[in-house]
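Colleague: coords please:
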Amino acid sequence: MPISRAARRATLRLGAVALAGALLAACGSGSSGSSASDGGKVTLTVDLFGTFGFKEAGLYAEYEKLHPNVTIKESSTEQENDYWKALQTRLAGGGGLADIQGIEVGRIAAVTQQQADKFEDLNAFGAKGRKNDYSPAKWAAATAADGRTLGLGTDVGPEAICYRTDLFKKAGLPTDRDELAKKWSTWDGYLALGKQYQAKAGSKSHWIDSVGSLYSLMIGQQKERYYDDSGKLVYKDSPAVKAAWDTSVKAAEEGLSAKLRQWTPGWNQAFSSGSFATIGCPAWMLGYIKGQAGNGGQGKWDVAPLPGGVAGNWGGSYLAIPKGSPHAKEAYELIKWLTAAPQQEKLFKKQGSFPSSLGAIEAVKDVRDAYFSNAPTGEIFGKAAETSPVQVLGVHDGDVTQQITDALNEVEQKGTSAGTAWSHAEKGIENAVG
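Modeller: I've put the predicted structure just below:
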């Protein structure tokens, strides 16, 4: 999943719900050590961020039916950044951890390079047999230098643009996804179409939800952005970062953004209110839109390929088991089942989370989504997944993205100059990296 999933992945809960999730996770760590395999009742706790979609797609209920001695309790924190901070605190203290923890792709390098001793080696439970189910890059990202497998992949985040056809019609813009793909074949074309929309829509609706969203979408198109292949932090001199930053600042200065900070209540409400017409749409965002726009949004949304002529990836996640789980064996069995091809296929068809399992990717290639105007989502996201770059990931990928998008929020919401905001991002990254 996701921001994530970074969304990728993200649905977000506010502070009270995040606290409730932490309490649920804490209860899970202190539960009985009885085993489902010997007939004992087992409660497995799953702590996630955003919307992975397992519960929404009915997968937990299906697993519990297949395993009547198992009860699954999920907690979820809305903001992945908040989730990660809480997870670090629990890992450091050795308590309050769930049996299964979600790991966003932007954090997986930190796990494999700095925290491998805090997670179970899934090979001890038979994970090596799953290696050929994934692309080499997806598998390798969760593998430590000594060969330990620390997580199994859930989804990936191939990118597209989701847009409101009803708002496009009112503004006199075309709604056909193929025609739009031609008009916004470049990012300049995308912003130019946005200016046309803004001229007709006025101040009540905007072209994009936020410039932070635009930045994340663009940076996802690049192989090298924050780190080089040697592990050196190079974001200050990265052409990819500069291009994404400059384009995002331009969108803010031209008034194309609704200035909605992602994963906030106001942003959630805007999916149905019409406050924005387009949004950067990694595959996991489909499920998020359905959840926020509800039944009233069906048929009002569509999906078109990404601008820029290059596919991209934003988000995607893994499931891992912290050391000390009293139900590590049962937790692995659940992870293995949730990440198997049939379940990943169901997740995409019901929630839009694009599979990382090669078998599931093949199975969903002809899927269309009735909610999104019968868009060929299997084809659109499948092509994006095939051609997305294999990104160079560093231990602070998530932190760098967070600081830069926070700085862009300053530009659009407070009117901070681009230069001042960038200096704030540099200082924040310096503090985060240490």
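
Colleague: only C-alpha atoms for contact and neighbour calcs from this point on.
Modeller: OK.

Colleague: helices or strands next to the longest strand along the chain in the packing?
Modeller: As assigned by DSSP state E, the longest strand anywhere in the chain is strand 152-164. Applying 3 or more C-alpha pairs under 8 Å, 6 or more residues apart in numbering; DSSP states H and E, we find strand 152-164 packed against helix 136-141, strand 276-282, strand 301-304, strand 313-320, helix 328-338, strand 354-355, helix 377-387.

Colleague: So what's the gap between the host helix or strand of Ala181 and the chain middle?
Modeller: Counting by DSSP states H and E, the element that carries Ala181 is helix 177-183. Here helix 177-183 shows a centroid-to-chain-centroid distance of 25 Å under the convention C-alpha atoms, centre = their mean, to the nearest Å.

Colleague: Sort out which residues of it are buried, please.
Modeller: Arg177, Leu180, Ala181, Lys183 (16 or more other C-alpha atoms under 10 Å).

Colleague: between these, which is closest to Ser373?
Modeller: The nearest member of the buried residues of helix 177-183 to Ser373, counting by C-alpha to C-alpha, is Arg177 at 10.2 Å.

Colleague: contacting residues around the residue nearest to Ala109 when sequence neighbours are not counted?
Modeller: Spatial nearest neighbour of Ala109, excluding adjacent residues (C-alpha to C-alpha, 6 or more residues apart in numbering): Val395 at 4.8 Å. The contact partners of Val395, taken as C-alpha atoms under 8 Å, 6 or more residues apart in numbering, are Gly106, Arg107, Ile108, Ala109, Ala110, Val111, Gln113.

Colleague: Proceed likewise with the subsequent sequence, for comparison:
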Amino acid sequence: METVENAQFEGGEAMGLTRRACLAGVAGALALPGITARAGSDGASQKLVIAAYPAVDKAIKAALPLFKAQHPGVEVQVISREFADHHTAMTTALTTASNLPSLMTLEVDYLGRFARGIGLEDLTQAPYLARQYRDRFVTYAFDQATDKNGAVLAIPTDIGTGTLLYRTDLLAKAGVHESDLTGSWEGYVNAGVRIKAATGAYLLPNARDIKDIVVRTGIQPGEGIFFDKDSKALIHTRRFQRAFELSLKVRQHKLDAQVRPWSSDWAEGFRRGAIASQMAGAWMAAHLNNWLAPNTRGLWRAAQLPEGAYAASGGTFYAIPRRSAPELKPLAWDFIRLMTLSREQQLGAFKTLDAFPALLETYEDPFFEQPIEFLAGQPARLLWRDAARRIRAVQVHKQDHFASEVVNTELDKVLDQGKPIDQALADAQRLIQARAFR
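Modeller: Model prediction:
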């Protein structure tokens, strides 16, 4: 028996460009060798509870017939909540050890909070032995779920390869070329000045967007975006200084539309040709095509991020709560292996949900070479595949979400109130460092 529940709660907050839209359908998967049926010790049916969010829940639902065929007598319940509500519920469940699912999906931005001592199973231990699979995944994705002690706390299923999407018609009117956008961050901003003068279009939706990418570049091995390996805050540094300076230049030249991701004004800006570029995960092209701005089909192209930057935006992981029912953990692991190690399952989700696979075995499939109609026939998946192989792992921290909020607040004070950048970074450093060990 399969049950699917959709839990709706008030107060779900939009989560920026890492949030997935709810898309339909996914292809079926083929069997993974080594997955065998299990039943309870008394022969009774077992119940596997999977907690997920859109559109990962659709990939899970599509795989259930195969999983149930491999595990006769196993009941599967999928509890699907909206993105923010799901992660709030999982935080509560892990903290209180109540209402724990057998396994859960986690978005990468929440991984740090969940991975630091709040109750995820160490998948390096028997019977999982997950480290043996590391070379089968995009390196940065697998390593993001590996803590500083070597524990693997989640397995990646899809990734958000960063890309720059831009409007060719607006660039042509301004005499701007792709190389003008991608050569350097300063060149990107200067190209925006020319585009705005020639077309009236904004370079990007929000000045925050450029900060979000720049702070993810130049990170040293073992460091995270906001903290080093010893939980020392890294805000009052040249990396953040440059990100704030570029964002301020964007605002001073009135190059951003000052709209928030997923707002109606944001979507309308794409439909009306009022925004010339967007930096996001590769999945953004599908969102533009499917529902944001289908009327702009053929006018967009994809490129690598400016200045040779390679960064990720989004990504989904599977994890097992440490205090979930012990007798169900082997079943939960079997399901995780099906969703992450099956080439056919990964490709099915890619082709129907635009869930860019974390599994390297998929990367030679001809689907990557197919032209994308929305991008005027550009085979952009090859571009994104190359970027995925170049992205470096960034360590996550349990206070990443708090740090991001503080940095955004201080950036807004710089952009809207004229607060000096050095003072804003110093204040952010102080607040974030005070929270680092909580």
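
Colleague: Next, the TM-score between them, please.
Modeller: Put the two chains on top of each other and the TM-score (TM-score structural alignment, normalised by the length of the first structure) is 0.76; 395 aligned residues with a C-alpha RMSD of 3.7 Å.

Colleague: Out of the helices and strands packed on strand 152-164 of the first structure, flag the one nearest Tyr215 of the first structure.
Modeller: Tyr215 of the first structure lies closest to strand 276-282 among those, at 9.2 Å (C-alpha to C-alpha).

Colleague: Ala160 of the first structure -> the second structure?
Modeller: Here Ala160 of the first structure is matched to Thr163 in the second structure, going by TM-score structural alignment.

Colleague: Please verify my assumption that its match contacts Met279.
Modeller: Yes - counting by C-alpha atoms under 8 Å, Thr163 of the second structure does reach Met279; the two are 5.8 Å apart.

Colleague: so what's the nearest residue to Phe119 of the first structure once chain neighbours are set aside up against?
Modeller: In this structure, Phe119 of the first structure finds its nearest non-sequential neighbour in Pro322, 4.2 Å apart by C-alpha to C-alpha, 6+ apart. For Pro322 of the first structure, the contact set (C-alpha under 8 Å, 6+ apart) comprises Leu97, Ala98, Asp99, Ile100, Gln101, Lys118, Phe119, Glu120.

Colleague: quick one on the thing from earlier: I'd like the helices and strands packed on strand 152-164 of the first structure as JSON lines, with distance to Phe54 of the first structure and mean neighbour count appended.
Modeller: Listed next are those as JSON lines, based on distance: least, C-alpha to C-alpha, whole Å; neighbours: other C-alpha atoms under 10 Å:
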{"stretch": "helix 136-141", "distance to Phe54 of the first structure": "20", "mean neighbour count": "17"}
{"stretch": "strand 276-282", "distance to Phe54 of the first structure": "18", "mean neighbour count": "26"}
{"stretch": "strand 301-304", "distance to Phe54 of the first structure": "23", "mean neighbour count": "26"}
{"stretch": "strand 313-320", "distance to Phe54 of the first structure": "12", "mean neighbour count": "30"}
{"stretch": "helix 328-338", "distance to Phe54 of the first structure": "8", "mean neighbour count": "20"}
{"stretch": "strand 354-355", "distance to Phe54 of the first structure": "13", "mean neighbour count": "34"}
{"stretch": "helix 377-387", "distance to Phe54 of the first structure": "19", "mean neighbour count": "21"}
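
Colleague: which one of those lies closest to Gly40 of the first structure?
Modeller: Gly40 of the first structure sits nearest to helix 328-338 of all these, at 11.4 Å, using C-alpha to C-alpha.

Colleague: Give me the contact list for the biggest helix by length in the second structure.
Modeller: If you go by DSSP state H, the second structure has its longest helix at helix 400-417. With contact meaning C-alpha under 8 Å, 6+ apart, helix 400-417 of the second structure is reached by 109-110, 112-113, 208, 225-226, 244, 247-248, 251, 419-421, 424-425, 427-428, 431-432.

Colleague: Just the buried residues from those, in PyMOL please.
Modeller: The buried subset of those, as determined by 16+ other C-alpha under 10 Å, is captured in PyMOL by this line:
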select buried, resi 109+110+112+113+208+225+226+244+247+248+251+421+424+425+427+428+431+432
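
Colleague: tell me which strands and helices the helix holding Ala181 of the first structure is in contact with?
Modeller: Counting by 3+ C-alpha pairs under 8 Å, 6+ apart, the packing neighbours recorded for helix 177-183 of the first structure are helix 187-201, strand 301-304.

Colleague: what range in the second structure matches the following helix or strand past the first one?
Modeller: Secondary structure here is assigned by DSSP H and E; on that basis, the next helix or strand after helix 187-201 of the first structure toward the C-terminus is strand 206-208. Using TM-score structural alignment, the residues of the second structure aligned to strand 206-208 of the first structure are 202-204.

Colleague: thinking again about what came up before, now the helices and strands packed on strand 152-164 of the first structure as a markdown table including distance to Trp267 of the first structure?
Modeller: Shown next, in a markdown table, are those (distance: least, C-alpha to C-alpha, whole Å):
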| stretch | distance to Trp267 of the first structure |
| --- | --- |
| helix 136-141 | 31 |
| strand 276-282 | 10 |
| strand 301-304 | 17 |
| strand 313-320 | 19 |
| helix 328-338 | 30 |
| strand 354-355 | 23 |
| helix 377-387 | 24 |
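
Colleague: Many thanks, have a good one.
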